[in-house]
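1. Coordinates for the following, if possible.
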Amino acid sequence: MILEQRPSSGNDTAFAGRATIDQILRRLAATKGDQLALADAPDRSVFTDGPPRRLTWAELNAETEKFARCLAGFGLQGDSVVVLQLPNTVESIIAFLSIIRAGMIAAPVPLAWRRRELSWAMQRTAAAAAVTVVRSGPVAHAGVVSRAAAENFDMRFVCAFGEDVPDGVLALHEAMEDDSWPELTPDARDGNPGDHIAVVTFDATSAGFVPVPRSHNTLIVAGMAHLVEARIEGEDAIVTTLPASSLAGLATGVMTALLSGAGLYLHQTFNGQALSGAIAATGAAHVVLPGLVADALGSSRLPHPPLRGITAVRRDPCEVPGTTLAGLSRTEFISFGEIGFLSRRRDHPIGTLLAGRIPVSKAAPNGMLLAETRLREDGVLEISGPIAPDGEFPGRKPEDAALMGETEGFYPMGWSAQPRNECFAITPGRRGVTSIGGISLPTRSTLEAIREALDGAADPKFIADGMFGSRLWAGKHAVRLREAGFTAALTGLGDDAPVQHGKAETTKSPPAAAVA
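-> Next up, the predicted model:
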């Protein structure tokens, strides 16, 4: 699927060319086949089924082929959308790469989403299949995804990794061991293979959630921009705590690993001791963390050497970063929702964005273009260029108008700003959007849905929170909201996590929104 792009003054992705993500994987399997590609956290069994896995590039390529053959064997057609809801494990990367190899479109969603959001994503993209896990922590994701799928007529298959797969859900460990699936046929596609849509992520706007499509080219650009700024090398090892369910997670994780050939170690944010131990044990040169987690851990608790650099992923461009010890470089990956990002070293001024042309690397101001920015008449920031979305996903809905710019291929990011010298000074807070941990929600429509679900039993509101950005106050109605299928960002970790005044109280691990 190649979307029709509106004209842009700088939407040149020439350095990506005709390459596809699958071609990059195959090349790594051929040239670095015996080197480590992916590894699970040692404490994997704490939060999901199965022992920790380690795969070389050749083994990752073989696993990708197995799963891609399964998907094709299901009878799914090219450009079919497959929803992914997976924790930060080896299987999440296998599934992502397999969907792409099969000529389909991956649609990863946050682990904290529940039935309401999942059902919407499936319906909006006309998804044909979904892939999840039997459990992640106390949450039975296979059951949650199955209930959402039952509300969508286009959904044909729900598949799950893990043990004790429930009825009606296909057990993927059994399917992938079956050698009878037909061989994949070459994917003959019209046009530039790199321009075809590879992934759809989901963003919150003032009007509601919207799908944000990205081609192979724009994903390659995103990974390259982070790789160059963070100065990651082919022999490095990267530890990431961000799942591949957002532009930020994809760019700083799997895309950086594919483009550099570096090994990728997948970890969680809720166990700092295990994370530090993994960095020391693996000799990791680079770690990717949510910004607030990076600040809370502090550089003194991260072993260096071997650690050489940190990428702090921030959802708020006005968030003030913490301190970093001498000898440890720090890259700030500032995510403007799913619309765009800025990856820069620590010396970049807080709360600002370069006006006009933004190069891939600050060190080469006249080099390749990463993005172009401007202000709309109403003061909203807009972005164009290689890291902007690839257009509008088919099946337009009224809320999609909040994503699409008015002219010339520019897309509104949702933040207001004012001109200041050669930059834009950004006003804190995204218009009409509330962030709880790493989960963004359309403020007005979310509160309206909560009021309807509670039938007037409470007057919900969002309250500022120093750790998670915001939290929900809705009286003591978390159980009712969970039963209504609202995201765990609003209701706490799971069915056994009591919530008082919208704030989770649990001894097991932090709220799901904090680690999603």
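
2. C-alpha only now, for contacts and for neighbours.
-> OK.

3. for the longest helix anywhere in the chain, packing partners?
-> Selection of the longest helix in the chain by residue count, based on DSSP state H, yields helix 57-73. With contacts defined as 3 or more CA pairs under 8 Å, 6 or more residues apart in numbering; DSSP states H and E, the secondary structure elements packing on helix 57-73 are helix 21-31, strand 36-40, helix 90-101, helix 172-177.

4. Okay, buried residues for it please.
-> Neighbour counts using 16 or more other CA atoms under 10 Å place 57-72 of helix 57-73 among the buried residues.

5. For the helix or strand following that helix, name the packing helices and strands.
-> Downstream of helix 57-73, the first helix or strand assigned by DSSP states H and E is strand 81-84. Helices and strands touching strand 81-84, as assessed by 3+ CA pairs under 8 Å, 6+ apart, comprise helix 90-101, strand 105-108, helix 115-125, strand 129-133.

6. Next, the second sequence, to be compared with the first:
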Amino acid sequence: MTTPPNASPTLDGLFQRVLGRQPEALALIDPADKMRVTGTAPMRLSFAQAERAIAALTAHFIEYGLPANSVIAVQMPNTVEFVLTMLAAHRAGLIVALLPQLWRQADLTIALNRSGARAIVTSSKIDGVSHADLAMNAAAEAFSIRYVGGFGQDLPEGMVSLDDVMAADFAEPVTVPADARRAAIVTFDVTADGFRAVPRSHLHLISGGLSVFLESGLPQGATLLSALLPSSFASLAASLVPWLLSGGVLALHHPFDIEVMEREINAAACDVLVAPAPLAQRLAEAGLLDRTPTLRHVLGLWRAPEQVASSAAWDHPQATFTDLYLFGEAGLFGARRAADGLPATIMPGAHGAPRAVASSSIAGEILITPKGTLGLRGPMVPAVAYAPTSESGNSLVSGKAIDYVDTGFAARLDRSTGAICITAPPIGIMAVGGYRFLSQDLSEWAKRLGQNAMLTALPDRLSGYRLAGRTSDNARARDAFTELGLNPLMVEAFRDRPAAD
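-> This is a model prediction of the structure:
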């Protein structure tokens, strides 16, 4: 497939541009412990090898009759197969719905029905959990699903082996013409109004990734190690898109084995680390940068951006540190720290990429809404997906059309500097790492366990919140929540504590 020279690029278009320049260059590296995670051997693919696998998967999706612009749901670990599947789906004209790895049958069924997915792709096992069985059970409850595919061994009956597809001969497919304005992904968020699907175009994705790439000052040909699960807009904007923009190497790490991560950085001579910011700061304080001399850039993602202002100074001059402020699936912005190591001042209004250059192109706009919350708008922000709409389809607030997303994060302006201060997360929403849910759901889930059961969220510096539970029989509570198909974070809230000495 070729893209007209003046057309806006898609993700696959960016890949093909790099492929045309350096087909034999190394492109993708699997996690070193992939055998433990999925039971399959790790791969190292050049751009030409990746292209062959992408073309084979593309031909397969088209041959199976998945119509253009239909949704293919993907629940996979941070491995090479995810990247290949996503690029192949786009080349086949499909929209990729990203399903978080921690989701179990209850969450999966809601997401599949909400997005109207026609297909689902997963791995046989991830960290010992049979995701193939989860996918088959969820597909049985989603009437729109017509195709289920998987990578790995011992796939259940009815699931197509995509490893066999990549290894087999195929006819070059007739692909759908590329259109960057077309929806590329669907992610899932929770707001005060509840669960919602958030579609994004290729332009949204590339705008977000370009702002990260330029603000952090990543070099061409960079080797990035991404320790992010591929289930959100932020994970793609901070890893997959910068890789394609730099034309370098994307090394993948399945979170989090610190010793394995260190070996991977040194083995691939990575110069960029992409990881949750609290973890990256802890690793730096523990001497990681001294043991990984090639690292020059660290991109730290803050899923609780209200924590940035109180974070420790970055006292590691051998590597720059860029704070990436994340606001659910609404959007993000980045700010590279200066020589003093302190978080950069965030001013309201339009900001460029890179932020320090006044003449740079506009990456977005930050504002304080009339409700005293932080709002975002710009080329990466899908405003229509968040706001209530009128019959004509315009996004409305109090009857007026808007073009921004209210993130729900409480914010104010500093009286002396005019800078934005983010003070609190959205009311009524809990976030454990990248998993967001309504606080009222905790009490509803606890009620299913009977009287005297409690499930609550406690503040946690690393993940925002952590879950804790109490009941008269923890083992029974774990079994009940597992049977209900709830997220393992809920199940493990009722883990047994060691007896005090």
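
7. ok, so of the buried residues of helix 57-73 of the first structure, who is nearest R26 of the first structure?
-> Distance to R26 of the first structure, by CA to CA, is smallest for N61 among those, at 6.6 Å.

8. Mind telling me what that closest one corresponds to in the second structure?
-> Under the alignment defined by TM-score structural alignment, N61 of the first structure corresponds to E51 in the second structure.

9. now do A326 of the first structure
-> With TM-score structural alignment as the criterion, A326 of the first structure lines up with P317 in the second structure.

10. Roughly how far does that match sit from H204 of the second structure?
-> 33 Å (CA to CA, to the nearest Å).

11. For the residue in the first structure that P242 of the second structure lines up against, which non-adjacent residue is closest in space?
-> In the first structure, the residue matched to P242 of the second structure (TM-score structural alignment) is T256. What sits nearest to T256 of the first structure in space, not counting adjacent residues and going by CA to CA, 6 or more residues apart in numbering, is G223, at 4.8 Å.

12. State the number of residues packed around the one you found.
-> By other CA atoms under 10 Å, 24 other residues sit near G223 of the first structure.

13. hmm, back to that, okay, P317 and H204 of the second structure: which has more neighbours?
-> Neighbours were tallied for P317 of the second structure and for H204 using other CA under 10 Å; the higher tally belongs to H204 (24 against 13).

14. what residue of the second structure matches up with L454 of the first structure?
-> Counting by TM-score structural alignment, L454 of the first structure lines up with L449 in the second structure.

15. and its match, what element?
-> Taking DSSP H and E as the criterion, no element holds L449 of the second structure; it sits outside all helices and strands.

16. Repeat that for the one 10 residues further on.
-> Using DSSP H and E, the secondary-structure element containing P459 of the second structure is strand 454-460.

17. And M467 of the first structure, by the same measure?
-> Residue-wise, M467 of the first structure maps onto no helix or strand under DSSP H and E.

18. Hmm, it is touching P290, no?
-> No - distance between M467 of the first structure and P290: 11.8 Å, which falls outside the contact criterion (CA atoms under 8 Å).

19. Can you identify each of the strands in the stretch 101-250 of the second structure by residue range?
-> For the stretch 101-250 of the second structure, the strands defined by DSSP state E, counting those that start in this stretch occupy 119-123, 147-151, 160-161, 183-191, 194-201, 223-226, 249-252.

20. corresponding residues in the first structure for the fifth one?
-> Residues 208-215 of the first structure are where strand 194-201 of the second structure lands when matched by TM-score structural alignment.

21. neighbouring contacts of the matching stretch?
-> Contacts to stretch 208-215 of the first structure, defined as CA atoms under 8 Å, 6 or more residues apart in numbering, come from residues 121, 124-125, 194-204, 338-339, 389-393, 399-400, 403, 441-442, 445.
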